[in-house]
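Asks: below: sequence and its predicted model.
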Amino acid sequence: MLIDRYIYAVTKELPKKFRPETARVLRVLIDEKIEEMNDSLTEEEKVDRVLRELGDPKFLADTYRGHERYLIGPRYYDKYIFVLKIVAVSIVIGLSVATGAAALFGDDTDATIIGIITSYIGNVFSGILQGAAWVTAIFALLEYNQVPLEEMGQEGWDPSQLPELPEKKAHISRGESIFSNMFSTIILTLFFFLPEVIGISFMEGSEWNFIPLFNLETLTSFKFIIFIIFTINILIELVKIIKGRWTLNVALITTALSLISATLFITVIYNMNIWSPEIIRSFERYLPISFERMLFFLTGLVILVTIGEVASALYKGLKYGSGDQL
């Protein structure tokens, strides 16, 4: 069991494609070292000595990785690159959708193909640079805060520090976190680069009509809060991707961030001035309740969803990892 935990602790630091072969080679190595031990030792003593000789799993993982990286740190580098790719792809998709929507439904009749392409390339370049800067800052912050908790010297490591093998249900779906981050990045990109295309398009007679969702003048004053909201949501999913399984600390961190995000979100949507007069008039024209009443129900829905997410996170954190560190 201790051997399995050690192998897991080593392979979880490696890219997924290298894990099966590394696990096989490492198990053979450990078995050979145990066989070479003095027969006067118990099996537990042999395992303990072999694992101490091999040392901290994180340092051994660097050996199997083949080289050390220090931009973010060996423990986070592969995940950093992985998330960076997600953010870059999300920004490109978001700006592509936004540019296409602006070209189809925008009011700028003087726009030229060259102008649209030039603006698109400039926005993509600027967006990717900003996204990369924020991802780097987040990972650097995580690395800085993780070092005193988990990074230990070779001499200070002990087999008793090995984490338990996680239950299958304790794993956090990487696919869900990736999708959530891509969605958040796409929406954030629209808010910052082309907020005028966010709205409702509909056919009336033989013509397309468009109702903007937001009052652009008021929206500008809320951009920083909106940026914080989406950054928090992205950070929540980054924590899940980095850890890969539920622990109590992961649950507590995601709970705190979710509560902050929900509070800021409610503050924004409940402000009537952020919504365009056209959307308010159209809503109240076709529906039997006032727009303000709808916002009240929407706020209640946000609160209920947040409570459900918080309860689920705390339950999983307490059940699967109350004794673990982040």
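Replies: It's in. Residues are numbered from 1 along each chain as shown.
Asks: hey, let's count contacts and neighbours off CA atoms from now on
Replies: Fine.
Asks: excluding chain neighbours, what is closest to Met203?
Replies: The spatially closest residue to Met203, leaving aside those adjacent along the chain, is Asn209, at 6.0 Å (CA to CA, 6 or more residues apart in numbering).
Asks: which of the three states applies to that neighbour?
Replies: With DSSP: H, G, I helix; E, B strand; the rest coil as the basis, Asn209 sits in strand.
Asks: ok, it - contacts?
Replies: Ser201, Phe202, Met203 (CA atoms under 8 Å, 6 or more residues apart in numbering).
Asks: please identify which of the residues you listed is nearest to Glu36.
Replies: Using CA to CA, Ser201 is the member of the contacts of Asn209 that lies nearest Glu36, at 74.2 Å.
Asks: now do the SS call for that closest one.
Replies: Classified using three-state DSSP, Ser201 is strand.
Asks: so it touches Leu213, yeah?
Replies: No. Contact criterion CA atoms under 8 Å: Ser201 and Leu213 do not qualify, at 10.4 Å.
Asks: next up, identify which helix or strand Lys319 is on.
Replies: Following DSSP states H and E, the helix or strand that holds Lys319 is helix 291-321.
Asks: just the buried positions in that helix, please.
Replies: 291, 295, 299, 302-303, 306-307, 309-310, 313-314, 316-318, 320-321 (16 or more other CA atoms under 10 Å).
Asks: what about versus this one:
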Amino acid sequence: MYVQEVTRWLPKKKKEDIALELESTIHDMLPDDYDEKDVYQALEELGDPKVLANKYSEKQTHLIGPKYYDLHLSILKWIIPFAVIYSLFTLLGVKLLNLINLGERFDVSISNIEEVLINAITWSITAYVFVTVIFAIMEQVDGKNEDMPKWMGFTSWDPKKLWKEYSVPKKKSIPLSEINAGLIWTVVWGVGYFYADRFLGIYESGQDGLRMVTPAFNQEVLLSFWPIVLLLLGAEIALAIYKLIKRKWSRNMAAFFMIYKIVSVAAFVVILMQPKLFAAEFLMTLSAWFDAAPAIMKDYMVWGTLTLMVVFGAIAIYEAFKKANMNNRSVL
């Protein structure tokens, strides 16, 4: 694992030779009858594999070198998604507040979509350039032969980090993209719930784009359950924070996820069963489209939605426990 971690930073034509040389060096550092403790000691003496790879390089041919690459990449994985989320919801938030103040419904137009996309792309490019320039400066200022980056909070490299990185199966680990996607979904469905009469309904196409003409839900009924919905939103945010801290599935996390899923499905069962949940005009419009009674259309939507929630919820719970029960790989 150590040799692989060193050589992955090197040019292909040098990988094989340096790998053989490094293996020989490690074996020369070990006693004849060595054990795991001796291996750890030898690797600890060699130091961080990224820094060692940098020393094997004859000249610096990169903007961000191995010493700072992981840190640079991890920060970009956070900064860019948050920059995009911030830009999207700042722009949409301003439009939403204007709609609420004017008492109007949401219109989907090409100009709105273009404005949102341009704003998101601009912010993501700005974040990438800003972070990369900072790390490029740090790369040039920092001494090449020093073992650790000049960054607060760094500790000495430990060979046990190899175990932590390689022993967790990929499916058991939780990528940042999953956490970010979960947070985005939380914001989307939260805004969609509390302003359903502005966003969810029947749209008609016009010269300026799509315009909602009939809301799907009775907003008063939805808002009557606001304490429960806020608790569900808080639970989703807590789960995202839990995932961020642990970064891998565990049985406790899977149990928390299962409880959340069961409670959320139960809550939406109660909400969907409310007799005045759907707007009468919305049901009449669907009834005319599909040539069915409004009550039948309502039953289809209610039971169809509940069926999908139960099925996908059960699958998600099964997958969560499946990941949590995966054993760590034996690598030593």
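Replies: Received it, and whenever you're ready, just let me know what you need. Just so you know, these numbers come straight off a predicted model, no measurement behind them.
Asks: where does the TM-score land?
Replies: Comparison of the two superposed chains (TM-score structural alignment, normalised by the length of the first structure) gives a TM-score of 0.53, and 255 aligned residues with a CA RMSD of 5.6 Å.
Asks: quick one, longest helix in the first structure?
Replies: Taking DSSP state H as the criterion, the first structure has its longest helix at helix 113-150.
Asks: same check, this time on the second structure
Replies: helix 66-102.
Asks: give the next helix or strand downstream of that one.
Replies: strand 107-108.
Asks: for that next one, name the packing helices and strands.
Replies: The contact analysis (3 or more CA pairs under 8 Å, 6 or more residues apart in numbering; DSSP states H and E) places strand 107-108 of the second structure against strand 209-215.
Asks: buried set for the strand it packs on?
Replies: So, applying 16+ other CA under 10 Å, buried residues of strand 209-215 of the second structure: Leu210, Arg211, Met212, Val213, Thr214, Pro215.
Asks: for the residues you listed, work out which two are farthest apart.
Replies: Those two in these that are separated most widely, counting by CA to CA, are Leu210 and Pro215, at 13.5 Å.
Asks: now for the closest residue to Lys58 of the first structure other than its chain neighbours, how many residues are close by?
Replies: Nearest non-adjacent residue to Lys58 of the first structure, counting by CA to CA, 6+ apart: Val10, 6.1 Å away. Val10 of the first structure has 22 neighbouring residues, counting by other CA atoms under 10 Å.
Asks: what separation is there between Val10 of the first structure and Ile274 of the first structure?
Replies: 50 Å (CA to CA, to the nearest Å).
Asks: with Thr247 of the first structure instead?
Replies: Distance from Thr247 of the first structure to Ile274 of the first structure, by CA to CA: 38 Å.
Asks: got the buried residues for stretch 14-29 of the second structure?
Replies: Here stretch 14-29 of the second structure shows Lys15, Ile18, Ala19, Leu22, Ile26, Met29 as buried, counting by 16+ other CA under 10 Å.
Asks: give the equivalent position in the first structure for the second one.
Replies: It stands for Ile18 of the second structure. Matched across to the first structure, Ile18 of the second structure finds no residue, judged by TM-score structural alignment.
Asks: kindly confirm my reading that Ile18 of the second structure forms part of a helix.
Replies: Yes. When three-state DSSP is applied, Ile18 of the second structure is found to be in a helix.
Asks: OK, contacts around it?
Replies: Counting by CA under 8 Å, 6+ apart, the residues that Ile18 of the second structure touches are Thr7.
Asks: and the residue nearest to Lys58 of the first structure, what does it touch?
Replies: Going by CA under 8 Å, 6+ apart, the list of residues near Val10 of the first structure reads Pro57, Lys58, Leu60, Ala61.
Asks: quick revisit: redo the buried residues of stretch 14-29 of the second structure as TSV? Include distance to Ala127 of the second structure.
Replies: Output for those, formatted as TSV (distance: CA to CA, whole Å):
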residue	distance to Ala127 of the second structure
Lys15	33
Ile18	36
Ala19	37
Leu22	38
Ile26	41
Met29	45
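Asks: and the gap between the nearest residue to Leu96 of the second structure once chain neighbours are set aside and Glu281 of the second structure?
Replies: Closest residue to Leu96 of the second structure apart from its sequence neighbours, by CA to CA, 6+ apart: Phe106 at 7.8 Å. Per CA to CA, Phe106 of the second structure is found 18 Å from Glu281 of the second structure.
Asks: neighbour count winner among these two?
Replies: Legend: neighbour count by other CA under 10 Å for Phe106 of the second structure and Glu281, higher for Phe106 (20 against 14).
Asks: so that one is in contact with Asp197, correct?
Replies: No. In this structure, Phe106 of the second structure is not within contact of Asp197 by CA under 8 Å, at 9.0 Å.
Asks: between helix 66-102 and the helix or strand where Glu178 of the second structure lies, find me the angle.
Replies: Assigned by DSSP H and E, Glu178 of the second structure falls within helix 176-194. In terms of direction (axes from the mean of the first three to the mean of the last three CA atoms, to 10 degrees), helix 176-194 of the second structure departs from helix 66-102 by 10 degrees.
Asks: can you pull the buried residues of helix 176-194 of the second structure?
Replies: So for helix 176-194 of the second structure, counting by 16+ other CA under 10 Å, buried means Leu176, Ile179, Asn180, Gly182, Leu183, Ile184, Thr186, Gly190, Tyr193, Phe194.
Asks: that older thread, quick one: what's aligned to the residue nearest to Lys58 of the first structure in the second structure?
Replies: In the second structure, Val10 of the first structure lands on no residue (TM-score structural alignment).
Asks: what span of the first structure is stretch 258-276 of the second structure aligned with?
Replies: The aligned range for stretch 258-276 of the second structure is 255-273, by TM-score structural alignment.
Asks: returning to what we had before: and Thr247 and Ile274 of the first structure? Which one has more around it.
Replies: Thr247 (26 against 19).
Asks: now the helices for the stretch 151-300 of the second structure?
Replies: Remark: helices assigned in the stretch 151-300 of the second structure by DSSP state H, counting those that start in this stretch are 160-167, 176-194, 196-199, 219-223, 226-246, 251-272, 280-290, 294-324.
Asks: right, and those - which one's nearest Phe89 of the second structure?
Replies: helix 176-194 (9.0 Å).
Asks: who's in contact with that closest one?
Replies: Contacts for helix 176-194 of the second structure (CA under 8 Å, 6+ apart): 77-78, 81, 85, 199-200, 219, 222-223, 233, 236-237, 240, 243-244.
Asks: the residues you listed: which two are farthest apart?
Replies: Longest span within the contacts of helix 176-194 of the second structure, CA to CA: Lys77 and Gln219, 37.2 Å.
Asks: neighbour-wise, which of these two wins?
Replies: Using other CA under 10 Å as the criterion, Lys77 of the second structure and Gln219 rank with Gln219 on top: 19 against 16.
Asks: tell me who's in contact with the alignment partner in the first structure of the more buried one.
Replies: Matched by TM-score structural alignment, Gln219 of the second structure corresponds to Leu216 in the first structure. Residues near Leu216 of the first structure by CA under 8 Å, 6+ apart: Pro195, Glu196, Ile274, Ser276.
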